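**Student:** my questions concern the predicted model and sequence given below.
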Amino acid sequence: MPADVLLFSNSRPPGAEVPFAHAAEPLRRHLGERVVWFLPWAGHDLDAYTGFVGDALREVLGPLDVRGLHAEPDPAATIRDADPDRETVFGGGGNTFRLRRRVGDNGVLAALRDRTDLRYAGASAGSNLACPTIMTTNDMPIVDPGGLDALGRIPVQINPHYLDPDPHSTHRGETREERIHEFHEENAVTVVGQREGAWLHGTDTSLTLDGYTARLFRRGHEPAELAMGTDLTWLTT
């Protein structure tokens, strides 16, 4: 039976000084007292990134054992051997293509696909990794990711940091909505455009938007606004 997922648009919404403070309660319920294996590969300085996220989570949640998976002799084996009652996984934000490349190269992607019984949380790039593919990330492909397929822990795509069109902008490139429309010219998978502060909570029987609003994009349909607290379970069937 698949374990819960908690997928954030970002770690710190506008106006917030402390990362994850806007989501303290869902994080506390999700992580519990488990060891948190942090995936830092979307960043560059892996030790520093792990330390930053660990400190941020402890500031919000209190004592918490956060460990960088990159420091393990065999990260994939650590995932394969993890106890779902005592351990969980957190995918950090950064560059999604770099994250996908690293977890593909070191076997963590394959191990996580097999361990759907492990709870998974992610922010930004880490949330993209939980989707069927990483194709709705906003990031520049700074490395060849070795594939676009991801974990498939939820059956919809996330576009984190979703931005609404600014009628006063002088930018002449595609809006985020136009880019998602281009995605749907080639793909039929539903996309949830998560505005800053929003997250998706998925269980084996439900999918819910919380934290803030989002925008729903389905092929052949007009985009729809999603209020905080919207039940999206119907998208999983």
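**Tutor:** The structure has been received and is ready for your questions.
**Student:** going forward, measure contacts and count neighbours with C-alpha atoms only.
**Tutor:** OK.
**Student:** for this protein, what spans make up the strands?
**Tutor:** 5-8, 35-39, 66-68, 87-91, 120-123, 157-159, 191-194, 199-202, 207-210, 214-217, 224-226 (DSSP state E).
**Student:** by contact count, what packs against the fifth one?
**Tutor:** Using 3 or more Cα pairs under 8 Å, 6 or more residues apart in numbering; DSSP states H and E, the elements in contact with strand 120-123 are strand 5-8, strand 87-91.
**Student:** give me the residues contacting it.
**Tutor:** Residues external to strand 120-123 that are found in contact with it (Cα atoms under 8 Å, 6 or more residues apart in numbering): 3-11, 88-93, 127, 130.
**Student:** hold the first one in mind and look at this next one:
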Amino acid sequence: MKNLLLASTSTLHGTEYLEYLLPELKIHFKNCKNLLFIPYARPSGISHEEYTQKTAQAFAKIDINIKGIHEFEDPAFAIKQAEGIFTGGGNTFLLVSQLYQHKIMTVLKETLENGTPYLGTSAGSNIGGLSMQTTNDMPIIYPPSFQTLGLIPFNLNVHYLDKDTQSTHMGESRETRINEFHQFNNFPVLGLKEGSWLEIKNNTIILKGGLTAKLFRKNREVIEIEPNSNLDFIQ
């Protein structure tokens, strides 16, 4: 029953917020006049109200209305009644902390598994995986658990960048950090590049966008996955 889009980013260089995804979103949310927006990740520390207004302006271009979950007295009820749901990017630690604080991690998972159409970007996509442990974000707040929605059988590393062999930067690459993760965890990690997203229909997962993705599995060779590939083999 799942009907999800998990995108690496909301905004490509030189474009406006969500602009590159709008044609897909018009199809994905074709039966929705209203969306519930979860602004808890608060990129750059903006308020829930500012973030919701920004999102409303983008979705107005495809004639969809936006209401923030913070506007409801009962966030669990808002999730259950939503025609569609969008969780925006920002800080994954903050997002996960808020989902647990409001006691809606489980109800969000159940609602999405029952078919409510969902969009996640960045942090909102991170929570689709088994845990948030492969986020790139700073731990600005400590959530009660790293466990997330488990809507896909692996983790994501969004905004994934291949190592630049010409760079003099001596810091860790994304691949290095994922290898560190696999010293203590067994489940796969998909490096999802800017402009790429996963389309999940029921239990079928397709890599969309024009770029490859990187699949990391513990003690196994890294795989480069081509666009439009079926990812159902990842376990």
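**Tutor:** Cool, the structure landed. Given the structure is predicted, the values throughout are model-derived calculations rather than measurements.
**Student:** sorry, back to before: for T78 of the first structure, find the nearest of the strands of the first structure.
**Tutor:** With Cα to Cα, the closest approach to T78 of the first structure among the strands of the first structure belongs to strand 35-39: 9.1 Å.
**Student:** need the contact list for the spatially most central residue of the first structure.
**Tutor:** Residue closest to the mean C-alpha point of the first structure, counted by Cα atoms, centre = their mean, is S127 at 1.0 Å. By Cα under 8 Å, 6+ apart, the contact set of S127 of the first structure is 7-9, 91, 93, 121, 158, 160.
**Student:** trace it over to the second structure, please.
**Tutor:** Correspondence of S127 of the first structure to the second structure, assessed by TM-score structural alignment: S125.
**Student:** hmm, back to that, between the contacts of S127 of the first structure, which is nearest F183 of the first structure?
**Tutor:** Of all these, I158 has the smallest distance to F183 of the first structure: 12.1 Å, by Cα to Cα.
**Student:** look up how far W199 of the first structure lies from that closest one.
**Tutor:** 10 Å (Cα to Cα, to the nearest Å).
**Student:** please apply the same query to A125 of the first structure.
**Tutor:** Distance from A125 of the first structure to W199 of the first structure, by Cα to Cα: 13 Å.
**Student:** joint contacts of the two?
**Tutor:** Here A125 of the first structure and W199 have no joint contacts, going by Cα under 8 Å, 6+ apart.
**Student:** okay, now K30 of the second structure: neighbour count?
**Tutor:** 13 (other Cα atoms under 10 Å).
**Student:** which position in the first structure aligns with it?
**Tutor:** Structural alignment places K30 of the second structure opposite G32 in the first structure (criterion: TM-score structural alignment).
**Student:** what does D166 of the first structure align to in the second structure?
**Tutor:** Match for D166 of the first structure (TM-score structural alignment): D164.
**Student:** quick check: that match vs G171 of the second structure, distance?
**Tutor:** Distance, D164 of the second structure to G171 of the second structure, using Cα to Cα: 11 Å.
**Student:** now M138 of the second structure
**Tutor:** Computed with Cα to Cα, the distance linking M138 of the second structure and G171 of the second structure is 15 Å.
**Student:** among the helices and strands packed on strand 120-123 of the first structure, show me which one is buried the most.
**Tutor:** Mean neighbours per residue, mean count of other Cα atoms under 10 Å, is largest over these for strand 5-8, with a mean of 28.
**Student:** thinking again about what came up before, quick one: the strands of the first structure as TSV, columns for distance to A21 of the first structure too.
**Tutor:** Listed next are the strands of the first structure as TSV, based on distance: least, Cα to Cα, whole Å:
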stretch	distance to A21 of the first structure
strand 5-8	12
strand 35-39	17
strand 66-68	17
strand 87-91	16
strand 120-123	13
strand 157-159	21
strand 191-194	18
strand 199-202	13
strand 207-210	14
strand 214-217	19
strand 224-226	22
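**Student:** please name every helix or strand in contact with the lengthiest helix in the first structure.
**Tutor:** The longest helix of the first structure (DSSP state H) is helix 46-61. Other elements packing on helix 46-61 of the first structure under the criterion 3+ Cα pairs under 8 Å, 6+ apart are helix 24-31, strand 66-68.
**Student:** how close does the first one sit to the second structure?
**Tutor:** To tie it back to what came earlier, the one meant is helix 24-31 of the first structure. Compared with the second structure after fitting, helix 24-31 of the first structure has a mean deviation of 1.9 Å; criterion: mean Cα distance after the TM-score superposition for the first structure.
**Student:** and G88 of the second structure, what's its match in the first structure?
**Tutor:** Using TM-score structural alignment, the equivalent of G88 of the second structure in the first structure is G92.
**Student:** what sits closest to that match if chain neighbours are left out?
**Tutor:** Computed as Cα to Cα, 6 or more residues apart in numbering, the closest residue to G92 of the first structure that is not its neighbour in sequence is G126, at 4.9 Å.
**Student:** would you confirm that the one you found contacts F97?
**Tutor:** No - with contacts counted by Cα atoms under 8 Å, G126 of the first structure stays clear of F97, the gap being 10.7 Å.
**Student:** joint contacts of these two?
**Tutor:** With Cα under 8 Å, 6+ apart as the test, G126 of the first structure and F97 both reach A42.
**Student:** show me which of the two is the more surrounded one.
**Tutor:** In terms of neighbours (other Cα under 10 Å), G126 is the more surrounded of G126 of the first structure and F97; the figures are 29 against 26.
**Student:** rewinding a little: so for M138 and G171 of the second structure, which sits in the more crowded spot?
**Tutor:** Higher neighbour count among M138 of the second structure and G171: M138, with 10 against 7, using other Cα under 10 Å.
**Student:** ok, that one touching L94?
**Tutor:** No - the pair M138 of the second structure / L94 is not scored as a contact, 9.7 Å apart, by Cα under 8 Å.
**Student:** can you list residues touching both of these two?
**Tutor:** With Cα under 8 Å, 6+ apart applied, the contact sets of M138 of the second structure and L94 do not overlap.
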